[in-house]
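Peer 1: What shape does this take:
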Amino acid sequence: MSFTLAVVGRPNVGKSTLFNRLVGKKLALVDDQPGVTRDLREGEARLGDLRFTVIDTAGLEDATDNSLEGRMRRLTERAVDMADICLFMIDARAGVTPIDEMFAEILRKRSAHVILAANKGEGSAADSGVIEAYGLGLGEPIRLSAEHGEGLNDLYSQLLPLSEEFEKRARDDAPETDVDLDDTDEEGDEFDDLPPQPTAEKPLQIAVVGRPNAGKSTLINKILGEDRLLTGPEAGITRDAIALRLDWQGTPMRIFDTAGMRKKAKVQEKLEKLSVSDGLRAVKFAEVVVVLLDAAIPFEQQDLRIADLAAREGRAVVVAVNKWDVEDEKQEKLRALKEAFERLLPQLRGAPLITVSAKTGRGLDRLHAAVLKAYDVWNRRVPTATLNRWLTGMLEQHPPPAPQGKRIKLRYMTQAKTRPPGFVVMCSHPDKVPEAYSRYLINGLRQDFDMPGTPIRLTMRGQNDKNPYKGRKKPGSSRLRKHLKTPGRD
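Peer 2: Reported below is the predicted structural model:
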């Protein structure tokens, strides 16, 4: 039985370091400065034979207003209410602070199961802090070192009986059901050529990227139907690339909320560099990338770079223009957007351009349909026979040039891969094929096989033109010549 563990505590006590150790990956950003984590990050944790969900939370602050710290605190308190167990961490080297005492009192009231951990507990410098932790009234503290992996056995010992309790409760509450395991579909082989459909085990991976303050977190909150991500008027609130699973209108999806990407020259702080690299990694793992623009200042230089990055990574791209609810001249603005899109991003010709309002939720149905269409095109496969008939027509309409008098023969074409579609053309002199002619074929593929917007890879590959029998003697030829040269033979 899996359970949920929320790691809570003051800023900079080592919550994200412990989170990374439990999930076995460096998912959460870690830095020496306090307050790095702002959103809730979930991960699948492993500790011995225990499997559970761990939530990394923002540092608890003594703020209850609508400031950034107050909103972060409310988000953390929500994680406490969601979790089965709370792991309350203090800094053993700093000792118990008044804020620790205040939050210990809050946790006693809000959570049924609280485990106390004194982190940074390696060495004698932490002895006094561990002793002070007894005064919080949360039982015996676990002496931890998230950095070095010390004390995890003690954590396991406290989690194991709770896990068994949750498992027993789940068995008692489970309804009795009869499932016919033999009633399976045996005709699935007919649909091997269809694009793979997203499932709960393999959901559709989407990354939402854009400049700071474009409304990425607000858009995802509206899709989720709840305020799961931290939002506000401040630019650059999101730091980690947060992955969220959801069922969006019947489609299992995993959406990555990424940090806003500024121009490289403006990114000076180490933390912002980590945030941007985390967002770039999310783009590489995604299948569909939604590039979110601000309707007030669309297609700035950084927007173009982000869209081009997604195309170069070979991802299906959907361009969404946010804050459409505040636009007055919508038709005129939309015409200008389409014209700028075709002119500034020719490599994404035909990609969907959707206007949305993350604040009101308007346009989300069209965004959902555009994402599914882009995913379908990204997985599209064209039969080889159809491709070669198409290639013959393209050659008749516009044959390749003959550079330096060398005639280029395009003999055969096939699709080598999908995600994105990749094609191989067997030809003579592949190094002589001009880039313009490759673009001619790519544009034809896009138009004739309905593949708008998705990146298309086209590779020219040479064939071995040598005659395999050249230089070899025919069977019996030497005997024939000897026979003809012999005097007196007819």
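
Peer 1: Could you use CA atoms for every contact and neighbour count after this?
Peer 2: OK.

Peer 1: Just list the residues touching the nearest residue to P352 once chain neighbours are set aside, thanks.
Peer 2: With sequence-adjacent residues excluded and distances taken as Cα to Cα, 6 or more residues apart in numbering, P352 is closest to V318, at 5.4 Å. For V318, the residues meeting the contact criterion (Cα atoms under 8 Å, 6 or more residues apart in numbering) are 288-291, 351-354, 370-371, 374.

Peer 1: what about M394, which SS state?
Peer 2: Remark: M394 carries the secondary structure label helix [criterion: DSSP: H, G, I helix; E, B strand; the rest coil].

Peer 1: How about the contacts made by it?
Peer 2: Contacts of M394 by Cα under 8 Å, 6+ apart are L441.

Peer 1: any idea how far it lies from G405?
Peer 2: Distance of M394 to G405, given as Cα to Cα, to the nearest Å: 21 Å.

Peer 1: Residues contacting stretch 245-253, please?
Peer 2: Stretch 245-253 is contacted by residues 198-200, 203-206, 223-224, 254-255, 368 when judged by Cα under 8 Å, 6+ apart.

Peer 1: in it, what counts as buried?
Peer 2: Applying a neighbour-count criterion of 16 or more other Cα atoms under 10 Å, one finds 246, 251-253 buried in stretch 245-253.

Peer 1: same deal with stretch 365-372?
Peer 2: Neighbour-count burial for stretch 365-372 flags 367, 370-372 (criterion: 16+ other Cα under 10 Å).

Peer 1: who touches the helix or strand that R281 is a member of?
Peer 2: R281 is part of helix 270-285, with elements assigned from DSSP states H and E. Judged by Cα under 8 Å, 6+ apart, the contacts made with helix 270-285 from elsewhere in the structure are 29, 31, 36, 205, 207, 209, 239-241, 256, 258-261, 267, 289, 310, 313, 315.

Peer 1: compare with the first, here's sequence two:
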Amino acid sequence: MEKQLKKIALIGQPNVGKSSLFNRIAKKRIAIVSDLAGTTRDIRKHEIEILGKEALMLDTGGIDETDDAIFSNVKRKAVECAKEADIILFMVDGKKIPDDKDKELFYELQNLGKKLALVVNKIDNDNEKERLWSFYEFGIDDNNLFGISVSHNRGTKRLFDWIAEELPEIEEESNNSDIIDFKELDTGIEDFINPEDDINKKVESNDINVAIIGRTNVGKSSILNALIGEERSVVSPISGTTVDPVDESFEYKDKKITFVDTAGLRRRGKIEGIEKFALMRTKDMLQKANLALVVLDASEELYDLDEKIAGLVDQYGLGTIIVLNKWDENIETFKELETKIRRKFKFLLYAPIIAVSAKTGRSIERLKDKIIDIFNNYSQRIPTSMLNKIVEEALIRHALPSPNGNYLRIYYATQFESNPPRIALIMNKPNLLHFSYKRYLINYLRDNINFEGTPIHIIVRKKGEREEDNSNDTYFQG
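Peer 2: Next up, the predicted model:
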């Protein structure tokens, strides 16, 4: 008997990110993702499972009010699709002001009497959440308005929870033969790992891309010059001298290290004209980086802006070293300053702190060595047998909780990606595993494996899931 699945329609204008969200929910790169408006023209369908619930996902072509016959047909199909759907996700671009065409279509969809969510994409950080206020013009309430960033996987968990609440439960078959014992690790891992997936074909690289980030005039250019041993970047006491990122590569201990000396980051309210462009370029660079040097001025107090800039490392999942520059001008002891930094940057507890002086050359060679060490940690792969032995020890020391009487079991663990390390826990009820236990496992892994300087991703999934399950993706840096 054929399953009668509820249908979810994804609707919106071209280039708002529908295909990217479709891929994230479907866990496969089915839809074509492109910056070219109108890439998706047909309706794509795919069965999905979200938080243990099944549905049929429909990705429609972008709706564009033009005289073009193609787009006119796309709109007609999209509206027809919405009428057939049980749940409608109406997606808009959060970086633009509310569009009259969007409002008109949204009101039309409201009249269909379906479950309707307004999904505002491209809300990439907390500061951009303020843009959500303008979308209340659509007449939507808080429970049905979602500010997300598909590209940075922000805010999607709340949206997935909302969708899952509208879907029926899946009847699970009781079959204890499915349980995989830690001693049978080689059996069943192929159910999770897709041999055609690029992440399992990564070749070890000797190329290290290092981003240098920090407030203006903390000495980023001076550190770059000291590391490469020549005057490559313009150094000036005037804040904001470096506008364009400057790349410089050199060989060190069989590694090719490429530094990008970024433009100094200022408060958003002070970014104007060319500096605004420089910030955009900096973020582009961070997407390509492996490691980040978070540069702080040891001669000054720590600012809230230092914390916000360091938060970019969290956003892009980079290996990290905190660099205290101008140490020759510092009047505090290292312990005193380290305590202040750890208190302010709790999300970077894994990052080593190195005090340097670009002016005198103090600890510059040590910083080079530490870059190599952190990159090795960032790109390492832990053997499955070793990983599961550590996880098994952690379970013995601190048993899994039983939320509301539910029996939880971890079948096995496997690292499926590096740069940064991403570890999957295959278990029976992944959505019931509390974040505090994941944090405990990460801390236990850090106690037994050298993960200094690198974040760790813990993903929990059901046995047999072959692709990335972003709904359960939880990322800690503790």
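
Peer 1: Out of the contacts of helix 270-285 of structure 1, which end up buried?
Peer 2: A residue is treated as buried here by neighbour count (16+ other Cα under 10 Å); on that basis the buried members of the contacts of helix 270-285 of structure 1 are 29, 31, 36, 205, 207, 209, 239-241, 256, 258-261, 289, 310, 315.

Peer 1: which residues in the stretch 251-400 of structure 2 form strands?
Peer 2: Applying DSSP state E, counting those that start in this stretch to the stretch 251-400 of structure 2 gives strands spanning 255-261, 291-297, 319-325, 353-355.

Peer 1: Put together a markdown table for those, with distance to A399 of structure 2 on each row.
Peer 2: Rendered in a markdown table, the data for the strands of the stretch 251-400 of structure 2 read as follows (distance: least, Cα to Cα, whole Å):
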| stretch | distance to A399 of structure 2 |
| --- | --- |
| strand 255-261 | 42 |
| strand 291-297 | 35 |
| strand 319-325 | 31 |
| strand 353-355 | 34 |
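
Peer 1: quick one: which of those is nearest R461 of structure 2?
Peer 2: Among these, the nearest to R461 of structure 2 by Cα to Cα is strand 319-325 (25.0 Å).

Peer 1: whereabouts in structure 1 does the closest one align?
Peer 2: Matched against structure 1 by TM-score structural alignment, strand 319-325 of structure 2 falls on residues 316-322.

Peer 1: how big is the offset of the matching stretch relative to structure 2?
Peer 2: The superposed stretch 316-322 of structure 1 is, by mean Cα distance after the TM-score superposition for structure 1, a mean 0.5 Å from where its aligned residues fall in structure 2.

Peer 1: so which of the strands of the stretch 251-400 of structure 2 gets nearest L433 of structure 2?
Peer 2: Nearest of the strands of the stretch 251-400 of structure 2 to L433 of structure 2, taken as Cα to Cα: strand 319-325 at 26.4 Å.

Peer 1: Run the chain-centre distance for that closest one.
Peer 2: Between the centre of strand 319-325 of structure 2 and the centre of its chain there are 21 Å (Cα atoms, centre = their mean, to the nearest Å).

Peer 1: quick check, I408 of structure 1 in a helix?
Peer 2: No: secondary structure assignment places I408 of structure 1 outside any helix; it is coil (three-state DSSP).

Peer 1: and the closest residue to it other than its chain neighbours, what does it touch?
Peer 2: On the basis of Cα to Cα, 6+ apart, the spatially nearest residue to I408 of structure 1 that is not a chain neighbour turns out to be S428, at 5.5 Å. For S428 of structure 1, the contacting residues are 408-410, 461-463, 465, taking Cα under 8 Å, 6+ apart as the criterion.

Peer 1: ok, so of these, who is nearest L47 of structure 1?
Peer 2: Here the nearest of those to L47 of structure 1, counting by Cα to Cα, is R461; it sits at 50.5 Å.

Peer 1: thinking the closest one is in contact with M426, fair?
Peer 2: Yes: checked against Cα atoms under 8 Å, the pair R461 of structure 1 and M426 is within contact range at 4.9 Å.

Peer 1: burial measure for D247 of structure 2, as a count.
Peer 2: 16 (other Cα atoms under 10 Å).

Peer 1: where's it relative to N206 of structure 2, distance?
Peer 2: When distances are taken as Cα to Cα, D247 of structure 2 and N206 of structure 2 turn out to be 17 Å apart.

Peer 1: sorry, back to before: over which residues of structure 2 does the helix holding R281 of structure 1 lie when aligned?
Peer 2: Aligned by TM-score structural alignment, helix 270-285 of structure 1 corresponds to residues 273-288 of structure 2.

Peer 1: Can you report how many residues lie near I396 of structure 2?
Peer 2: The number of residues packed near I396 of structure 2 is 10, by other Cα under 10 Å.

Peer 1: next one: the one 5 residues further on
Peer 2: Neighbours of P401 of structure 2 under the rule other Cα under 10 Å: 15.

Peer 1: now swap in Y407 of structure 2 and tell me
Peer 2: A count of neighbours around Y407 of structure 2, defined by other Cα under 10 Å, yields 12.

Peer 1: Please apply the same query to V356 of structure 1.
Peer 2: Close neighbours of V356 of structure 1, defined as other Cα under 10 Å, add up to 24.

Peer 1: ok now do the nearest residue to it once chain neighbours are set aside, which residues does it touch?
Peer 2: Nearest in space to V356 of structure 1, with sequence neighbours left out and distances taken as Cα to Cα, 6+ apart, is G363 at 4.5 Å. Neighbouring residues of G363 of structure 1 by Cα under 8 Å, 6+ apart: 354-357.

Peer 1: and F423 of structure 1, that's in a helix?
Peer 2: No: under the criterion used here (three-state DSSP), F423 of structure 1 is strand, not part of a helix.

Peer 1: correct me, but it touches L391?
Peer 2: No: counting by Cα under 8 Å, no contact exists between F423 of structure 1 and L391, whose distance comes to 11.7 Å.
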